[in-house]
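Peer 1: Need a 3D model of the following:
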Amino acid sequence: MDWYHCKLEVMEKVKESGLEYTAFRNGQLINYWAHGSPHLKAVEEGLAGMGFAFVVDVGNETAEIPGTGDQKVTFTRTQDVGAFVAAAVGLEKWEEEMGMGGETTTYNKVVRKVKEMGRKMEVTYRSRDREDGGRKFYLQAMLAVAKGEGEIKMRLNELVPEIKLWGVDKFLGIWWGNEGSGEK
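Peer 2: Predicted coordinates:
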């Protein structure tokens, strides 16, 4: 993806410096899915700064799924990313890459879960074709998933098992289901 090349350059320079470093990998952030939720804390806590829906728009009952929808994708809540990064500071040694995730599943399974919650979903599948323009980042991220590049090796989950993560079911249940009012 175009926006990722600058990160690779920085990581190469850090590697050359001899400093200890890690590249945190978290996959797709699920907080986008709280967009449009009727719960009072959806904007503050559910979205956690994410101002629009990404791929799955539960509020508008649409999904624009990359590829076939059967490619594996790792999903993580932004709050869980923060907990892992804070915990990683206390680790003895950092690995070159440390991934984390709440759950690895497919977009088709996410849409199925949303439908099981009683919502209708209009689903569009996007091929691997690439487009330019204002949606370039969005389309490149979707293209990466369609190529099967959405799954993260969740090494931090193994190194810091005490962090209690939210998966797809819990996140959707809190913000769109009947599991509460969006409170933990």
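Peer 1: switch to C-alpha atoms for all contacts and neighbour counts from now on
Peer 2: OK.
Peer 1: What ranges does this structure have for its strands?
Peer 2: In the chain, the strands defined using DSSP state E lie at 23-25, 28-29, 56-57, 62-66, 72-76, 97-99, 103-106, 122-126.
Peer 1: I'd like those strands as CSV, with mean neighbour count and distance to K170 appended.
Peer 2: Shown next, in CSV, are the strands of the chain (neighbours: other Cα atoms under 10 Å; distance: least, Cα to Cα, whole Å):
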stretch, mean neighbour count, distance to K170
strand 23-25, 18, 21
strand 28-29, 22, 14
strand 56-57, 22, 16
strand 62-66, 21, 19
strand 72-76, 24, 12
strand 97-99, 19, 21
strand 103-106, 20, 10
strand 122-126, 15, 22
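Peer 1: between those strands, which one is nearest to M50?
Peer 2: M50 lies closest, by Cα to Cα, to one member of the strands of the chain: strand 28-29, at 9.0 Å.
Peer 1: Just name whatever secondary elements that closest one is in contact with.
Peer 2: Strand 28-29 is packed against strand 72-76, with contacts defined by 3 or more Cα pairs under 8 Å, 6 or more residues apart in numbering; DSSP states H and E.
Peer 1: Please provide the structure for the following sequence as well, for comparison with the first:
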Amino acid sequence: MTVVAVAGGTGGLGRAIVETLRDLQKHEILVLTRKVNPIFEAEVGVRTVAVDYTSVDSLKTSLEDNKVHTVICTLNVMENGDPQLNCIQAADLSKSTKRFIPANFGVPHKNEHVIDSFPNAIIKRQANAALEKSSLEYTNIYNGLFMDYYGMPHIKSYLQPTSMAIDIPSRTAAIPGSGDVPLVLTYTFDVARFVGALLGQEKWDVESYVIGDRVTWNQLLQIAEEVTETKFNTTYDSVEKLKRGEMTLLPSHLPVRALFQDGQLETVLSAFGLWFNDGAYNLTADRTLNDTFPEIKTRKVRDFLQEAWGASK
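Peer 2: I've put the predicted structure just below:
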């Protein structure tokens, strides 16, 4: 069987992908980690391989020794893209490795998305530039916003809890702009199923789009209120306010605010608010992975929220 390595596969989206590929039983799966993780191996039934993400030569050796054909990168590249860039270089040098999926999940980032307080956009663009120069076949998977955030903790997910615009546990919302611009939301395990299907494709496009469901913030808020049978405490942040780098913080934001410099969290969230309002998350494509793999049915927002929050959980 083809060997597929998931970098960063012990948690987050990576773990959802690992468990899904394991269950498909079509490939040999291993997880690249900074140290061998016997607890994870026993729990998930997938082998871990310790690698040094700071050394291209060491990574290359690990890929070749394990005959890795495809690398799926799900490393945290929010602030530091060097581990992924090293993985790309090592995969390009590896005699066994031919394909690469970068940690560019979400939306394609444009020039206007590059801001000092949020380096993730430029990190993703750097990964694409490196892949373009390589001999690797690669694809960027764009799935919009992860739906998981609106079902946690009642829906299975390995993501870290966070809130964008709507904080269901506190029944609070801070809607960016009008709230009438559609956005795409996709469950991590649905993304993982499309990744599994992609591995069997003979040819990849540079961009692969996954559409879980498409709603506006106002529609999502209405569904949340109907499911929880509660009227949310809702604020609308104007575009003018967002452009000033200001954003109404939700209760779930307050515990993490101390991790940011003064005003930095608001700057980042307001930037996201502008992207939502500008339609960056309203993904469109001539052909999506949903079209290519119609047998894969994605979770829909109303059913997802009903399962998570029905009967006022």
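Peer 1: re the thing from before, turn the strands of the first structure into JSON lines, including distance to A48 of the first structure.
Peer 2: As requested, these are exported to JSON lines (distance: least, Cα to Cα, whole Å):
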{"stretch": "strand 23-25", "distance to A48 of the first structure": "18"}
{"stretch": "strand 28-29", "distance to A48 of the first structure": "10"}
{"stretch": "strand 56-57", "distance to A48 of the first structure": "16"}
{"stretch": "strand 62-66", "distance to A48 of the first structure": "21"}
{"stretch": "strand 72-76", "distance to A48 of the first structure": "12"}
{"stretch": "strand 97-99", "distance to A48 of the first structure": "20"}
{"stretch": "strand 103-106", "distance to A48 of the first structure": "18"}
{"stretch": "strand 122-126", "distance to A48 of the first structure": "25"}
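Peer 1: between those strands, which gets nearest to S37 of the first structure?
Peer 2: Nearest of the strands of the first structure to S37 of the first structure, taken as Cα to Cα: strand 56-57 at 10.1 Å.
Peer 1: can you tell me which helix in the first structure is longest?
Peer 2: Using DSSP state H to define each element, the first structure has its longest helix at helix 5-17.
Peer 1: Read off where that helix ends up in the second structure.
Peer 2: Mapping helix 5-17 of the first structure onto the second structure (TM-score structural alignment) gives residues 122-134.
Peer 1: Only the buried residues of the matching stretch, if you could.
Peer 2: With burial defined by 16 or more other Cα atoms under 10 Å, the residues of stretch 122-134 of the second structure counted as buried are 122-128, 130-131.
Peer 1: Could you single out the nearest of those residues to E240 of the second structure?
Peer 2: Checking these one by one against E240 of the second structure (Cα to Cα), the nearest turns out to be I122, at 24.8 Å.
Peer 1: how near is that closest one to A129 of the second structure?
Peer 2: As judged by Cα to Cα, to the nearest Å, I122 of the second structure and A129 of the second structure stand 10 Å apart.
Peer 1: Map G310 of the second structure onto the first structure.
Peer 2: By TM-score structural alignment, G310 of the second structure lines up with G177 in the first structure.
Peer 1: Count the neighbours of the closest residue to that match other than its chain neighbours for me.
Peer 2: Nearest non-adjacent residue to G177 of the first structure, counting by Cα to Cα, 6 or more residues apart in numbering: M117, 6.4 Å away. M117 of the first structure sits with 14 neighbouring residues when counted by other Cα atoms under 10 Å.
Peer 1: gap between M117 of the first structure and A83 of the first structure?
Peer 2: For M117 of the first structure relative to A83 of the first structure (Cα to Cα), the value is 29 Å.
Peer 1: try G173 of the first structure
Peer 2: Distance, G173 of the first structure to A83 of the first structure, by Cα to Cα: 21 Å.
Peer 1: out of these two, which sits in the busier spot?
Peer 2: Between G173 of the first structure and A83, counting by other Cα under 10 Å, G173 is the more crowded of the two (18 against 14).
Peer 1: Tell me how far that one lies from E116 of the first structure.
Peer 2: Relative to E116 of the first structure, G173 of the first structure is positioned 11 Å away (Cα to Cα).
Peer 1: what sits against the residue nearest to the spatial centre of the first structure?
Peer 2: The residue lying closest to the centre of the first structure (Cα atoms, centre = their mean) is Q28, at 1.9 Å. Contacts were defined as Cα atoms under 8 Å, 6 or more residues apart in numbering; by that measure Q28 of the first structure touches 73-76, 150.
Peer 1: Right, I'll call it a day here.
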